[in-house]
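A.B. asks: Build me a structure from this.
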Amino acid sequence: MQLGLTGLWSIELRTADPGEVTDAAAELDELGWGALWIPGLGGGDILGDSERLLRATRATKVAVGVLSIWRHQAIQMAAGHARLQGEYGRRLLLGLGVSDPATAQSAGQSYRPLTNMSAYLDTLDQAPTPVPVGERVMAALGPKMTQLAAHRTAGVHPFMVTPEYSAAAREQLGDGPLLAPYQAVVLESDPGKARAAARDFLGAFLAMEHYARSLLRQGFTEQDLAAGGSDRLIDSVVAWGDVEAIGNRVHAHHQAGADHVCLHVVGSGSAMPLTQWRELAVLTH
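C.D. replies: Modelled structure (predicted):
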């Protein structure tokens, strides 16, 4: 599935007023964004929210980035995915994540990430209408999960990573598999304001063990993870400044081997950051 060079990752496209979401998606389609990514959040009707975006757009792909395998039954996802692909022209990419031990425990399951994800993929393969390998991705961060994604899905959609991570992931994936990193962006040139906005969003993730491990593997220290993130960490995983500065970060990911970069506007202070999305649309080509 061809996603284009850049896409938008947006919480608002799941949570805002449905009419506003429809209007925004139609405009983003016209602006040429390759894909609209929506998060799994705490569950909910991810297929219904995906369909709203598919219905409002003509060419833009819709990607789930990502649903928790503990909150959505694989057989139901396969059936819903098949229906939406049939109705909207195979424009839906299903993103899968293993979440964390607490989420697995809340579902009454033991947490064995590789085994759990493999079993979920098995169910997608064995469904009455299977989800094709090329229409699903994984939120892989570690090397073993990345290897699984390379063999059993279209590729990976990693969260909170640097261009250097993209280079290492591409080396491991080899040619072919999709590499579509998430990239938080702040359209603000004042360093203090930009970093504060970044910490407001990302700070909570730094306390989550699986994300902390990923950042430590990327070369950051425990000190970098403290107090909402050091300036070094924030500047490395968040692109801030004007459109040119953000474009430079996107280019760095592409130069490192990324196929597609999903931009998440944070710190906009608005319920639907259309102004920023419009400004950033120059990065779609």
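
A.B. asks: make it CA atoms for all contacts and neighbour counts henceforth
C.D. replies: Noted.

A.B. asks: what's the distance between Ala140 and Ser166?
C.D. replies: 12 Å (CA to CA, to the nearest Å).

A.B. asks: oh, I was asking about Tyr88
C.D. replies: In terms of CA to CA, Tyr88 sits 31 Å off from Ser166.

A.B. asks: These two: which has the busier surroundings?
C.D. replies: Set side by side, Tyr88 and Ser166 show more neighbours around Ser166, with 23 against 16, by other CA atoms under 10 Å.

A.B. asks: for the helix or strand encompassing the more buried one, which positions count as buried?
C.D. replies: Assigned by DSSP states H and E, Ser166 falls within helix 163-173. By neighbour count on 16 or more other CA atoms under 10 Å, the buried set for helix 163-173 is Pro163, Tyr165, Ser166, Ala167, Ala168, Ala169, Arg170, Leu173.

A.B. asks: Sequence B follows; please return its structure for comparison with A:
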Amino acid sequence: MAQRLVSVWQPFFLGSASRDAAVEAARELEELGYSRIWFSAGFGDDVPARFREILDGTGRIGVAPGIVSIWHSSPPEVAAFARDAERAHPGRFLLGLGASHAVLVEKDGTDYRRPYSKMVSYLDGLDQAGFPRERRILAALGPRMLELSRDRSAGAHPYFIPAEHTAEARAALGADRLLAPEVAVVLDPDPVTARATARKYTAGYLTLPNYTNNLRRFGWADEDFAAGGSDRLVDAIIPWGTAEQVAAGLEKHYRAGADEVAIQVLNGGDARSFPADAFRALATVLIGRR
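C.D. replies: As a prediction, this is how the structure comes out:
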């Protein structure tokens, strides 16, 4: 494992934050030593300008969509945006692509069929547009998509997974591909309130078959998915506790083979607010910045 990067995944950056608020938060994360900022690109037909705004307003930190939906964007347009970002800020924009979920994609009438084949076709389009494989990464859960990530991108950006999945992903990707899982956390040492906060997040994701089917491969069952998740499942997916305890939970992913962990803070952070204090505390433990 060549890298050990600490990144940020927060909906705030594409939520209700103004450009100035988003750039201000990004500058602080850069000063704290975080490597990259991840956030959803939404379901529009292009890459939101916010990614370029953060690049323009900072000097080092990377940005990456987690993810651009392959159902709502075209390879030529996405490649054009990514090439412009690369020319202006070499090595700082990483294009995250994903097939998302049927229930979300079909809200606007889009036909969600054969997502793997759709991804292959989308990657063909990026190749034809001349966009390099080393500047794109795939949201991958199952074995086939992980193999596609290995063969046709820089690596994989799994979401909502336990450390056991990180180990499987590393084995599938090999040693030379980037593995950057998202891991949501709760900075709260009280087990009752910490798990309650975590379940506000897990409850929605446990209704999505892509995630529950993936978890079944690691031995989780229907009883673990009920009521926002069993204590055992919540604890496996959402590290909670003090900053030091959360860091210990994140360490499981690094030991399993992650190069980069994209941390999403759940308490105090959402599309409307940025949990600056939490990222300061985590930086002290994970990066050594005070």
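
A.B. asks: who touches the helix or strand following the helix holding Ser166 of structure 1?
C.D. replies: Next helix or strand after helix 163-173 of structure 1 toward the C-terminus (DSSP H and E): strand 178-179. Outside strand 178-179 of structure 1, the residues within contact range by CA atoms under 8 Å, 6 or more residues apart in numbering are Ala154, Gly155, Val156, His157, Ser166, Ala169, Arg170, Gly257, Ala258, Asp259, His260.

A.B. asks: So which residue is smack in the middle of structure 2?
C.D. replies: Centroid-nearest residue in structure 2, with CA atoms, centre = their mean: Glu182, separated by 4.2 Å.

A.B. asks: pretty sure that one is touching Pro162, no?
C.D. replies: No - Glu182 of structure 2 is not in contact with Pro162 according to CA atoms under 8 Å; the separation is 10.1 Å.

A.B. asks: picking up where we left off before, name the member of the contacts of strand 178-179 of structure 1 with the most neighbours.
C.D. replies: Val156 (29 neighbours).

A.B. asks: what's that residue in contact with, if anything?
C.D. replies: Val156 of structure 1 neighbours (CA under 8 Å, 6+ apart): Val137, Met138, Ala139, Ala140, Thr146, Ala149, Ala150, Pro177, Leu178, Leu179, Ala180, Pro181.

A.B. asks: Run through the helices of structure 1 in chain order.
C.D. replies: 12-15, 18-31, 46-56, 74-88, 101-106, 113-126, 143-152, 163-173, 191-206, 209-217, 222-225, 231-237, 243-256, 274-280 (DSSP state H).

A.B. asks: Count the residues that sit near Ala204 of structure 1.
C.D. replies: 11.

A.B. asks: ok, it touching Gly228?
C.D. replies: Yes - applying CA under 8 Å as the test, Ala204 of structure 1 and Gly228 come out as touching, 7.5 Å apart.

A.B. asks: Distance check, the closest residue to Leu266 of structure 2 other than its chain neighbours against Asp235 of structure 2.
C.D. replies: Leaving aside its chain neighbours, Leu266 of structure 2 sits nearest to Val186 (5.5 Å; criterion: CA to CA, 6 or more residues apart in numbering). In this view, Val186 of structure 2 and Asp235 of structure 2 are 10 Å apart by CA to CA.

A.B. asks: Same check on Asn213 of structure 2?
C.D. replies: Asn213 of structure 2 is 19 Å from Asp235 of structure 2, by CA to CA.

A.B. asks: higher neighbour count, those two?
C.D. replies: Asp235 (18 against 15).

A.B. asks: count of neighbours near the nearest residue to that one once chain neighbours are set aside?
C.D. replies: Spatial nearest neighbour of Asp235 of structure 2, excluding adjacent residues (CA to CA, 6+ apart): Arg195 at 7.9 Å. A count of nearby residues for Arg195 of structure 2, using other CA under 10 Å, gives 25.
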